[in-house]
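1. Mind folding the following:
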Amino acid sequence: MQRLVSPPSGKGPAEWFNGPVWFDQIYQGAEPSRARVNSVHFAPCARTAWHTHAVGQTLHVTEGVGLVATRDGQVIVMRPGDTVYTPPGEGHWHGACSEHFMKHLAIWDGTGDSEVPETTWGEHVSDDDYACADRQRTGA
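-> A predicted model of the protein is given here:
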């Protein structure tokens, strides 16, 4: 047994996020484990860019109110205690709603193959697409 030392908090890179986002790496397994866990803190309106995960991703909200949306237009409102799973290859984004901060645990697996990326990042979510998803939260 050993106590793991976490790296310092990191600012979410502008290529992957719109708005202020900070993350803490909680765990990155060494082979044979491929588990990854980050705690991600989003300011209101902050969100990821579109992306996919080779082996899927699970989000578990610990604070605030957030959104996760898919390319086909599905939007799920996430609140503390909610868990949302996105399957391998599903294009999606997630972030805070316009009125609240949001923090979630992002849980995913590495691929075990250095030639296959864990996450493939796409374009930023437009302000219009974000606003449309956020309106679904309020029913407006």
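2. From now on I want contacts and neighbour counts done on CA atoms only, so please keep to that.
-> OK.
3. which one is Tyr85 nearest to, not counting chain neighbours?
-> Counting by Cα to Cα, 6 or more residues apart in numbering, the nearest residue to Tyr85 once its immediate chain neighbours are dropped is Thr58, at 4.4 Å.
4. Please give the structure of this sequence too, so both can be compared:
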Amino acid sequence: MPGTIIIPSSAQGSQPTLNPTATFTGDVYLDIYHMNDTTAMTNVTFTPCSRWICDKGAEPRRIKIGDMIWAPPGTTHWHGADEDSPMTHFVIALGKTTWHEAVTDEQYGVKE
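-> Below you'll find the model as predicted:
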């Protein structure tokens, strides 16, 4: 009978990275499970107030537990947690990821 496999967050030889880029607002933890030139698999945890999901130029949208989000290649978006709760998501990225500027307080304040 198969058994459960647990991959600790430190499986890559390090602890989760706190605020891996300057584009994050609030504390964000990044666990890398797999990374090469064409694919990244990471677990990202946003602490409260670390922002929402929003395509550039669009209205912010609230996401709920269990929602799946797909950002087509070339989509510029931001995402993160609400004021009162953390948010964790698992990322499977194919191709290059480009980090853009941080979300401003004004942009974050537009959400409902």
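5. rewinding a little: run a quick neighbour tally on the residue nearest to Tyr85 of the first structure.
-> Look at Thr58 of the first structure: counted by other Cα atoms under 10 Å, it has 16 neighbours.
6. what does it align to in the second structure?
-> Superposed on the second structure with TM-score structural alignment, Thr58 of the first structure falls in a gap with no aligned residue.
7. got a list of what Thr58 of the first structure touches?
-> Listed by Cα atoms under 8 Å, 6 or more residues apart in numbering, the contact set of Thr58 of the first structure reads Thr83, Val84, Tyr85, Thr86, Ala106, Ile107, Trp108.
8. which element is the equivalent of the first one over in the second structure on?
-> Right, Thr83 of the first structure. Thr83 of the first structure is assigned Met68 in the second structure as its aligned equivalent, the criterion being TM-score structural alignment. In this structure, Met68 of the second structure is located outside every helix and strand according to DSSP states H and E.
9. how about the nearest residue to the residue minimising distance to the centre of the second structure, chain neighbours excluded?
-> Central residue of the second structure (Cα atoms, centre = their mean): Val44, 4.7 Å from the mean position. If the residues on either side of it in the chain are set aside, Val44 of the second structure comes closest to Leu30, at 4.7 Å by Cα to Cα, 6+ apart.
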